[in-house]
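Visitor: I would like the atomic coordinates for the input below:
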Amino acid sequence: MLHAKRIPLPSQEYELSEDGQALTTFSLRRGRIGARFTLHGADYHVRTHRFSGVYELLDGGGTVVASTDRVRRSWNMTCSERVVPFRRTAVADREYTMLGDDGEPAGTIRRTGHVRSEVTADLPGLELVLQVFVLVVVLLRRRRKRAAAAVRSTSLAGGWPSSTGHPRKPVADLTRSSHARRAASREPRQPRLRDDRDRREDRP
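Guide: From the prediction side, this is the model:
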């Protein structure tokens, strides 16, 4: 059984262990697409296709070892012409179930721990490197969904940042300012006070 735990909490570094024994580490830092890890002396790269939601596992030479289709409620991992289906079995992507050739549950991946930042994978029948790949994919999907939620929250709260780095005014504030300017332009002008010259011109 694999267990991934973030250490320490403020960072995006994860320690991966197998049955309690340290196995490897990987990072999900912001600005980095995908993740890299070393397993038994071999380097691997999990590549993310940002817009399609597809993930690939590449070896040190850049060869695709395994890949997924679009990761959502139901998705598949393909490796050496073998297709392994996964199905979400808990809300908020907290659990995925691996299905066997007979369509019955054969393994699970669960997000646990503080703010669901830990993942436990029990995937018998899969090579170790493929188990690590699936576990990293689940964590990358969680990061992607959290980033999308943050973007939506920002746009609802006050819009996108301007080019100066300061947040733009919400559309409602801009509309109110425009209405105020128009209302001010319609205010009646105060009559001009007559000065001594005007009074002299009125004399016969």
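Visitor: CA atoms for contacts and neighbours, from now on please.
Guide: OK.
Visitor: Where do the strands of the chain begin and end?
Guide: Under the criterion DSSP state E, strands of the chain are mapped to 2-6, 13-18, 21-27, 35-39, 42-49, 54-59, 64-68, 74-79, 82-88, 95-99, 105-112, 118-122.
Visitor: Pull the contacting residues for residue 117.
Guide: Going by Cα atoms under 8 Å, 6 or more residues apart in numbering, residue 117 touches 5-6, 111.
Visitor: Same question for residue 14.
Guide: 4-7, 25-28.
Visitor: how does it look with 7 Å?
Guide: Shown here is residue 14, whose contacts under the criterion Cα atoms under 7 Å, 6 or more residues apart in numbering are 4-7, 25-27.
Visitor: What is the neighbour count of the nearest residue to it once chain neighbours are set aside?
Guide: Closest residue to residue 14 apart from its sequence neighbours, by Cα to Cα, 6 or more residues apart in numbering: residue 6 at 4.2 Å. Residues lying near residue 6 (other Cα atoms under 10 Å) number 21.
Visitor: wait, residue 6 sits on residue 17?
Guide: No: using Cα atoms under 7 Å, residue 6 makes no contact with residue 17, being 11.5 Å away.
Visitor: follow-up on the earlier one: please tabulate the contacts of residue 117 in CSV, including the columns distance to residue 173.
Guide: As requested, the contacts of residue 117 are arranged in CSV below (distance: Cα to Cα, whole Å):
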residue, distance to residue 173
5, 44
6, 41
111, 41
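Visitor: Against residue 72, how distant is the residue nearest the centre of the chain?
Guide: With distances taken as Cα atoms, centre = their mean, the chain has residue 144 as the residue nearest its mean C-alpha position (2.2 Å). As defined by Cα to Cα, to the nearest Å, residue 144 lies at a distance of 12 Å from residue 72.
Visitor: I'd like the structure of this one too, to check against the first:
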Amino acid sequence: MLKARRTSMWKSRYEISDGDTPITVWEGANWSIGGQFELDGHQYRVRANGWGTRYKMTDERDMVVAETERAGRKHWKVVTGGRTYEFTRDSIMRGSAEQLMDGDTVVGRVRRTSSWRGDFDAELPGLPLPVQIFVLCLIITNWNAAAAAAA
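Guide: Presented below is the predicted three-dimensional model:
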């Protein structure tokens, strides 16, 4: 299970671990939607369109690794390596959980574990690790943007 722990109240910076083992740090962009992380010596960059509904993750060669449309909607998809993964929001209220679906069956989930600190965890079996981090980070980005807009 991936865990994202916010490391700064002033920046969108999260330490991501696999269980208790730190594996990367998500650095959210300051003036745009997206961010970056490094995993196993590879750099990944996440960028969004102006509305924050379409995201692409690229590697250090600027090759698209994964992309999504309608991120943050009730139903949305991630495409990577020729496969499509479907997600749905757990409830009509934002910030509850996002579920990875296989047909009508929930097979994984991303959820906020601490509203005060802004921590998250993700269980996304079957997705490659960089794509799991991509999904986790875009959910963090969307939920943080929604919280900022509501404030």
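Visitor: Check the strands of structure 1 for me and report the most buried one.
Guide: Ranked by mean neighbour count under mean count of other Cα atoms under 10 Å, the strands of structure 1 are led by strand 2-6, which reaches a mean of 23.
Visitor: Going by neighbour count, list what's buried in the longest helix along structure 1.
Guide: For structure 1, the longest helix by residue count, based on DSSP state H, is helix 128-157. Across helix 128-157 of structure 1, burial judged by 16 or more other Cα atoms under 10 Å covers 129-143.
Visitor: Next, the angle strand 118-122 makes with that helix.
Guide: Counting by axes from the mean of the first three to the mean of the last three Cα atoms, to 10 degrees, helix 128-157 of structure 1 lies at 140 degrees to strand 118-122.
Visitor: which one among the buried residues of helix 128-157 of structure 1 gets closest to residue 60 of structure 1?
Guide: Ranked by distance to residue 60 of structure 1 (Cα to Cα), these are led by residue 129 at 13.0 Å.
Visitor: From residue 42 of structure 1, how far out is that closest one?
Guide: In terms of Cα to Cα, residue 129 of structure 1 sits 10 Å off from residue 42 of structure 1.
Visitor: ok, now residue 74 of structure 1?
Guide: Relative to residue 42 of structure 1, and taking Cα to Cα, residue 74 of structure 1 is found at 30 Å.
Visitor: Same check on residue 113 of structure 1?
Guide: Plainly put, residue 113 of structure 1 is 29 Å away from residue 42 of structure 1 if you go by Cα to Cα.
Visitor: same question, residue 16 of structure 1
Guide: Per Cα to Cα, residue 16 of structure 1 is found 15 Å from residue 42 of structure 1.
Visitor: do residue 15 of structure 1 as well
Guide: 17 Å.
Visitor: Please apply the same query to residue 102 of structure 1.
Guide: Residue 102 of structure 1 is 33 Å from residue 42 of structure 1, by Cα to Cα.
Visitor: Residue 119 of structure 1: what's its closest spatial neighbour, skipping adjacent residues?
Guide: residue 111 (4.4 Å).
Visitor: Am I right that the one you found is in contact with residue 96?
Guide: No: counting by Cα under 7 Å, residue 111 of structure 1 sits too far from residue 96 to count as a contact (9.2 Å).
Visitor: Ok, which of the strands of structure 1 comes nearest residue 152 of structure 1?
Guide: Across those, residue 152 of structure 1 has its closest neighbour in strand 42-49 (20.7 Å, Cα to Cα).
Visitor: what's the average distance of the closest one to structure 2?
Guide: By mean Cα distance after the TM-score superposition for structure 1, the fitted strand 42-49 of structure 1 averages 0.6 Å away from its aligned residues in structure 2.
Visitor: what angle sits between that strand and helix 128-157?
Guide: Put simply, strand 42-49 of structure 1 runs at 30 degrees to helix 128-157, going by the same axes, to 10 degrees.
Visitor: Show me the contact partners of strand 42-49 of structure 1.
Guide: Residues contacting strand 42-49 of structure 1 (Cα under 7 Å, 6+ apart): 33-38, 54-60.
Visitor: can I get these in a markdown table with distance to residue 197 of structure 1?
Guide: Below are the contacts of strand 42-49 of structure 1 laid out as a markdown table (distance: Cα to Cα, whole Å):
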| residue | distance to residue 197 of structure 1 |
| --- | --- |
| 33 | 78 |
| 34 | 82 |
| 35 | 84 |
| 36 | 87 |
| 37 | 90 |
| 38 | 93 |
| 54 | 84 |
| 55 | 85 |
| 56 | 88 |
| 57 | 91 |
| 58 | 91 |
| 59 | 94 |
| 60 | 93 |
